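In: Quick one, structure for this:
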Amino acid sequence: MASTVYLAMLRRQLTLALRRPVQLLNPALFFAIVIVLFPLGLGPAPDTLSMFAGGILWIVALLANMLGAETLFQSDYDDGSLDQLLIAQQPLYFLVMPYLLVQWLLSGLLLAFLSPVFALMLGLPQQGVVVLMASLALGSGVMSVLGAIGAALTVGLRRGGMLIGLLVTPFYMPVLIFGSGAVSAAVDGLAFAPYLAVLGAMFSLAIALGPVAIAAALRISADA
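Out: The predicted structure follows:
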């Protein structure tokens, strides 16, 4: 029974996301536009762009992920679906998992798959491209969970997007440090596996404990 409800929720979230193509493509479009603008600001010198490519890509991915988190629960809050979710018989821990999975698939993993194109545009050496994809895939999962916690806490507030940024940005910093560190280590020919291992540990911890925090935050927002 629980698995049936979970699959139904997952199908619902995917359907809603596909019905809103503008919101679906916003993170990817933001990612592409900002990456294209960086060569204009830093200059077209290949050495300069190559030096900062890993950090640039990670920072823009972080901002794009934050952009998609703002509306994660908003539509369900507006139409009352969130109230039904809170009083459902199934544990809220499992009911919020489809939100996280769809958010990660359509923002984090999508950006990870698109990143090689923009990495080559910025001149990132080839040995860093695969590591960039792996680090973004893991790190974006952590950022999706952190963004969902912020979205759950601010779902009933106006201008919640600014508050989400203030709440979750400090927690994004370790992900950014280890993610960009993995890319830099790969480019310099150093061991990058420890960085990916730390990101994997963060990802596992976020998946295990994140839904608990999201469920608690949604209940707090509903009672406020």
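In: rest of the way, CA atoms for contacts and neighbours
Out: Will do.
In: Please list all residues in contact with residue 165.
Out: When contacts are counted by C-alpha atoms under 8 Å, 6 or more residues apart in numbering, residue 165 touches residue 66.
In: element containing it?
Out: helix 160-187 (DSSP states H and E).
In: quick one: that helix to chain centroid distance?
Out: 10 Å (C-alpha atoms, centre = their mean, to the nearest Å).
In: Sequence B follows; please return its structure for comparison with A:
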Amino acid sequence: MIALFLRDLALAIRAGGGFGLGLAFFLIVVVLVPFGVGPERGILAAIAPGILWVGALLACLLSLDRIFALDFEDGSLDLLATAPIPLEGVVAMKAAAHWVTTGLPLTLAAPVLGLLLHLEPAAYGWLVLSLALGTPALSMIGTFGAALTVGLRRGGLLLSLLVLPLYVPTLIFGAEAVARGAAGQANATPLLMLAGITLATLALLPFAAAAAIRINLR
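Out: Sure thing, here's the model as predicted:
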């Protein structure tokens, strides 16, 4: 399992779906927002939590179609499906590799990009915490969507349409946690909801994704 995780890390970075692509897209989104809404500090500070979370969410979408595509094309996915290791474990390792190459860099870069949007100083810690709690769910949900569309030609658009509605609860609670933190309000409830969503996806979706892969490989 560790070897599979390291292999997926190397493939994700080598295929261009790792650190650079997601971070570049995140930066572009954050830089373009002031051009669209104006440079007023108050307005930017008010919308910063939502914009940062939307940017991170969209950046996670960029590499989802590569999670199983390369293994499907070279036949490795068939071997993994018949290997002694559980297919659910394979799914979990691929989701973990996606988070390390996408979600983790976005979480670490978000405070720096928050400076461009005049994010309130009190919100920086909550921003990192909310992204650390929420981005694993984004990777796991994206892995589930990739399993549903594996083998489909040009399935990237369909994958986005399937995954985006499932991302909405994570987006709502993540942005709300940061916004409440910026305002000095209690934000334990959205953070707990965010953690609950992540734990639920990690517990349930590997089994659903593994079942989807078995159906698609028949």
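In: hang on, the earlier thing: by how much does the helix holding residue 165 of structure 1 deviate from structure 2 on average?
Out: Averaged over the aligned pairs, helix 160-187 of structure 1 sits 0.8 Å from structure 2 after superposition, using mean C-alpha distance after the TM-score superposition for structure 1.
In: and that helix, which residues are buried?
Out: 160-161, 163-165, 167-169, 172, 175-176, 178-187 (16 or more other C-alpha atoms under 10 Å).
In: Next: stretch 113-126 of structure 1.
Out: Buried, per 16+ other C-alpha under 10 Å, within stretch 113-126 of structure 1: 115-116, 118-119, 121-125.
In: what does it correspond to over in structure 2?
Out: Using TM-score structural alignment, stretch 113-126 of structure 1 lines up with residues 108-121 of structure 2.
In: residues in structure 1 aligned with the top helix by length along structure 2?
Out: With secondary structure taken from DSSP state H, structure 2 has its longest helix at helix 188-216. Using TM-score structural alignment, helix 188-216 of structure 2 lines up with residues 193-221 of structure 1.
In: Quick check: the residue of structure 2 positioned farthest from its centre vs residue 118 of structure 2, distance?
Out: Within structure 2, residue 40 marks the point farthest from the mean C-alpha position, 29.6 Å out by C-alpha atoms, centre = their mean. According to C-alpha to C-alpha, to the nearest Å, residue 40 of structure 2 stands 10 Å off from residue 118 of structure 2.
In: just residue 108 of structure 2 next, same as before
Out: Taking C-alpha to C-alpha, one finds residue 108 of structure 2 at 17 Å from residue 118 of structure 2.
In: what's the answer for residue 166 of structure 2, then?
Out: 29 Å.
In: Aligned against structure 2, show me the partner of residue 178 of structure 1.
Out: So, by TM-score structural alignment, residue 178 of structure 1 is matched to residue 173.
In: brain fart, residue 102 of structure 1
Out: Per TM-score structural alignment, residue 102 of structure 1 is aligned with residue 97.
In: picking that back up, with respect to residue 14 of structure 1, which of the buried residues of stretch 113-126 of structure 1 is nearest?
Out: residue 115 (22.6 Å; C-alpha to C-alpha).
In: got the contact list for the closest one?
Out: 57, 129, 132-133.
In: Show me these that map onto helices.
Out: Using DSSP H, the contacts of residue 115 of structure 1 in helices are 57, 129, 132-133.
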